[in-house]
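Asks: pasting the structure only:
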């Protein structure tokens, strides 16, 4: 057997995986309705085999990239003999076909993880969850095989070097960002599967919420990490110094994150109090629906042109069919079971349930706001009404105020009691936290001469911090003589909430400061010249030509001084990729805890001069630091020891 048979083996593995996925989708479901334990028990081995086959296909495609097998069309379009090895591997998911295979691989791994945890679920629930995931896997495997196979050959006319990977993707960001982002996208399929199984069995109680919580938290943490990495990658790679552009691709991942955040909080209330059952089920369906929508909007070409379906009608039909079957079918099931989903437990307007409900409503409004701004231009164009653009002005004007209100209420929820909270408890706590927050924000605004909106936004960030600390402090001093040891008895899920809320506040401070306290200049500079921006002196020392593995680069050397002291040496580049005949900008960063020095090269001008873009970004890294705090909180919640218990009856 030669390596030239490997693509055929990969294709055959995907075909077998499709058959096993269909078996996984049908046999356990039939076993449930026929009450056949034998058929139910097929779920685990079918999952193992399906996952192994998908892994084999993925590894064989990766091997085709690593060995420069340009007889495979997808490899010849997205790789090159001179491409560094690490980018040859990440090029596996650098295009449409490979990214879908990555989607299927991660779905198979999530299925495998559920199969490994079947002992913690009732004997009928676990196989049914895998069966629903089998339906999802069947749809994607069919989509991959019939419209987007990555193993298509172009024999006998095999190119000698390949077309190369998009230069924009030749970065560490492509290696890390898509797989982690897809872990979040696909992970919400598990929460979706639990919701569908709860509707099928009628088991809409606290147990299903407890089963779904760790999987939802893990998916949410992965998606948070993926969005954080994507923002960081765009910041340093695109050369504009921006960290969020309200681009449709960014919005495609942000919408399921917002809905997933609402789902996480709704699951808490359903588990603890048995309320919001219908809301929680709908959120599970809605969140996964947005994950599907985001994945296909990005990879189907719809965002480039709404006529992409017309250019490839087969792919378009599959996209629409998957959305209709998975989303429409689950909503139909919900409609049929709606009478069993209602909650009979009541709560007061001052209870924690009410505040969490208000937060979820605001999160849903934010999700719909982003959805409208993302899809409206596409629908407008599809109806032949012309082309319009919905950008940052719309999102900032609509999204910002609602998000600030959300954070105000977010801090009150944990401080409240279940069912009812005494008003005296509220006012004492909130008055002190509010005065302290507004006073601290006022001091910063007065010192830096910011406007009133900055004062209000900083007050909200400090309010979240102080209210969270006050809640933690109160829980410490509630157990008599063992007060200082109380922190050890608080569950991981509580500290997960504290860390995640701190992360939100940290990110908000970063967003505020980078928006109101940054400096930017576009200047013409030649070697030997200097420019002063934001209290820093940038000296253009020299320019040199360097040769990379598959590009030529003009690299500049800049020295940055503050008050006469050298604080950074920066090396921005302008790279020319020879195969694709494409020019890319590589920004240089001088990172700091409270500021970033940012330089990117523009166009080359006459007499050896260059257009140079200089930024001083205040507190920009706090945005991503807050994201990492949220990731830590999500993972801490996902691995709470309560979810590692053995099987219990529903």
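Replies: Arrived safely, thanks for sending. Small disclaimer: the values here were computed from a predicted structure and weren't measured. Residues are numbered from 1 along each chain as shown.
Asks: all contacts plus neighbour counts: C-alpha atoms, from now on.
Replies: Will do.
Asks: quick one: contacts of stretch 396-409?
Replies: For stretch 396-409, contacts defined as C-alpha atoms under 8 Å, 6 or more residues apart in numbering pick out 355, 358-359, 362-363, 366, 369-370, 457, 460-461, 463-464.
Asks: rerun at 6 Å
Replies: With C-alpha atoms under 6 Å, 6 or more residues apart in numbering as the test, stretch 396-409 has contacts from residue 359.
Asks: run the chain-centre distance for that stretch.
Replies: Here stretch 396-409 is found 20 Å from its chain centre; the criterion is C-alpha atoms, centre = their mean, to the nearest Å.
Asks: and if you look at stretch 107-114?
Replies: Mean C-alpha position of stretch 107-114 versus that of the full chain (C-alpha atoms, centre = their mean) differs by 18 Å.
Asks: any idea how far residue 364 is from residue 246?
Replies: Separation of residue 364 from residue 246 (C-alpha to C-alpha, to the nearest Å): 18 Å.
Asks: actually residue 133, sorry about that
Replies: According to C-alpha to C-alpha, residue 133 stands 32 Å off from residue 246.
Asks: neighbour count for these two, which is higher?
Replies: Using other C-alpha atoms under 10 Å as the criterion, residue 133 and residue 246 rank with residue 133 on top: 26 against 20.
Asks: nearest residue to that one other than its sequence neighbours?
Replies: Spatially, and ignoring its direct neighbours in sequence, residue 133 is nearest to residue 193 (6.3 Å; C-alpha to C-alpha, 6 or more residues apart in numbering).
Asks: and the comparison structure, right after this:
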């Protein structure tokens, strides 16, 4: 059994040596096939190390410290496997695997791009070998392990880290490819397709995390502006801006400096977010344990990146500047305007997330910017962004005033939708619905007028998904209903159009938990259904967890949480959440559009 521990250590150390060798020769190597082969060898070694650790998790090799902390004999098989990314050490190993996977499938073309890739991979392998090793020996080994954090024993956490890590690790690809293009402009380097690829994974990862929070944490919401949530959202904003601004470089060879700044910020923010989450600076249900050595390592790595990027920017400033004329009513004007809005959002989230950390480090006092702060920033900026998207998505490059008449019909229909919404829901919903429906009608009218063109299909699908997701956010944030009640068995209460009856409590057991389940019968104007919510105690954890009862629906969710039992009364919280499903549907469309665009650029362009 100890063989697995030594084998894992050997594989990881071999991967580190291989990556460092690749880093050394990448400066001068003329044979790109050699560099590509070294990337693939790193991938193989890291994959084997991951496989060894998964085997240890499944078979209960508790002499491996990571296994004893995140697996036990009662844990279901699926969570024994996904415990690989359920803790600090395993997640860094898994992060290294996904990073090496993407470096292996990408044709870098320039030595500098390979150098950046090997440098980044070597850093994470150094962490995995020496700072946060997954293959640490534990003696004497316990008879059974601690098991995976109960909050992570959810299908959302099977998917969320995979998608999120793919998006975050992959930011090195467009970053390194774009740097390579600056120094070797003659090369045909398609950095945008990799930016789209990572944008799609990052989008899905963020929203799956919201779905997990909604399903598992029992507070009725999906986004709390938690610092760890923000850490993944920050690079998404700048990556989205880069995707649009870089279109102008492809078309006119302009705004190269702006593009370099955006993709550099994206990569640095992905690394900074990883540092803040893994060093323990952020205290959150999403974050890992404190590790000062890991934090110092990330600070050094990020500082080196900032110095290198600053040198590249200023040393190549002549290559990055080019004058161009900007027409007011044109696609490029609205692209720049939309990107400025995204950057304004980024500034708001970054300051609201990072400033409390800086303030505490200086004064010792804790402060935080809560949901009201972020909502005040995002509500007007999001509305402005949606309006800009509605116009900009149909305009041509250059002067597009001749297309003004096209917008008459979409605006008229969206005005009708907004007027109806005003009388039914009020001004806030009306203005939001008018803006969103305008963007949707513009897309549909383009398809009716010009047909579905392959070159435009996936970008418009991504916009359509964003509009659908925005509609779900608008309704679920503004029109939700909530209430708190205390019931005795067979009591019936009224919550708006719902009648809720407590059928009783029962004790239930799972493979590694015991629970008290509250059963309810719910009826509204058109249906009757039974639903339950639980308070669970896991065998090796002291704190209970809450399993919400959710009746999923296209137009609204019924959401109930069993809070506690006191004086024979069952206390519950209830939410009626409209159009929450539109968030998941819209994000799925955005993901499909991003992957579709990537595949089109890879196999058909």
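Replies: Arrived safely. Note that the coordinates shown come from a computational prediction; the quantities given were computed from them, not determined experimentally.
Asks: all strands for the first structure, in order.
Replies: 519-525, 530-533, 536-547, 551-562, 565-570, 573-577, 582-586, 588-590, 595-604, 610-618 (DSSP state E).
Asks: residue 111 of the first structure is nearest to which of those strands?
Replies: Residue 111 of the first structure sits nearest to strand 582-586 of all the strands of the first structure, at 39.3 Å, using C-alpha to C-alpha.
Asks: run the angle between that closest one and strand 573-577 for me.
Replies: Per axes from the mean of the first three to the mean of the last three C-alpha atoms, to 10 degrees, the angle that strand 582-586 of the first structure makes with strand 573-577 is 150 degrees.
Asks: so which elements touch strand 582-586 of the first structure?
Replies: strand 573-577 (3 or more C-alpha pairs under 6 Å, 6 or more residues apart in numbering; DSSP states H and E).
Asks: what range does the strand it packs on cover in the second structure?
Replies: Using TM-score structural alignment, the residues of the second structure aligned to strand 573-577 of the first structure are 534-538.
Asks: same question for stretch 526-534 of the first structure.
Replies: Aligning stretch 526-534 of the first structure against the second structure (TM-score structural alignment) gives residues 488-496.
Asks: please say which position in the second structure residue 135 of the first structure maps to.
Replies: Using TM-score structural alignment, the partner of residue 135 of the first structure in the second structure is residue 119.
Asks: residues in contact with its match?
Replies: Contacts of residue 119 of the second structure by C-alpha under 6 Å, 6+ apart: none found.
Asks: same thing with residue 137 of the first structure?
Replies: Residue 137 of the first structure makes no contacts at all, as judged by C-alpha under 6 Å, 6+ apart.
Asks: what does residue 116 of the second structure give?
Replies: Listed by C-alpha under 6 Å, 6+ apart, the contact set of residue 116 of the second structure reads residue 176.
Asks: that one and residue 23 of the second structure, how far apart?
Replies: 8 Å.
Asks: what do you get for residue 525 of the second structure?
Replies: Going from residue 525 of the second structure to residue 23 of the second structure by C-alpha to C-alpha gives 66 Å.
Asks: against residue 472 of the second structure, how distant is the residue nearest the centre of the second structure?
Replies: Closest to where the C-alpha atoms of the second structure average out (C-alpha atoms, centre = their mean) is residue 206, at 2.5 Å. Residue 206 of the second structure is 15 Å from residue 472 of the second structure, where distance means C-alpha to C-alpha.
Asks: what of residue 374 of the second structure?
Replies: 18 Å.
Asks: between those two, who's got more neighbours?
Replies: Counted by other C-alpha under 10 Å, residue 374 of the second structure and residue 472 do not tie: residue 472 has more neighbours, with 23 against 17.
Asks: trace the more buried one over to the first structure, please.
Replies: Match for residue 472 of the second structure (TM-score structural alignment): residue 510.
Asks: wait, that match sits on residue 625?
Replies: No: between residue 510 of the first structure and residue 625 there is no contact under C-alpha atoms under 6 Å: 8.9 Å.
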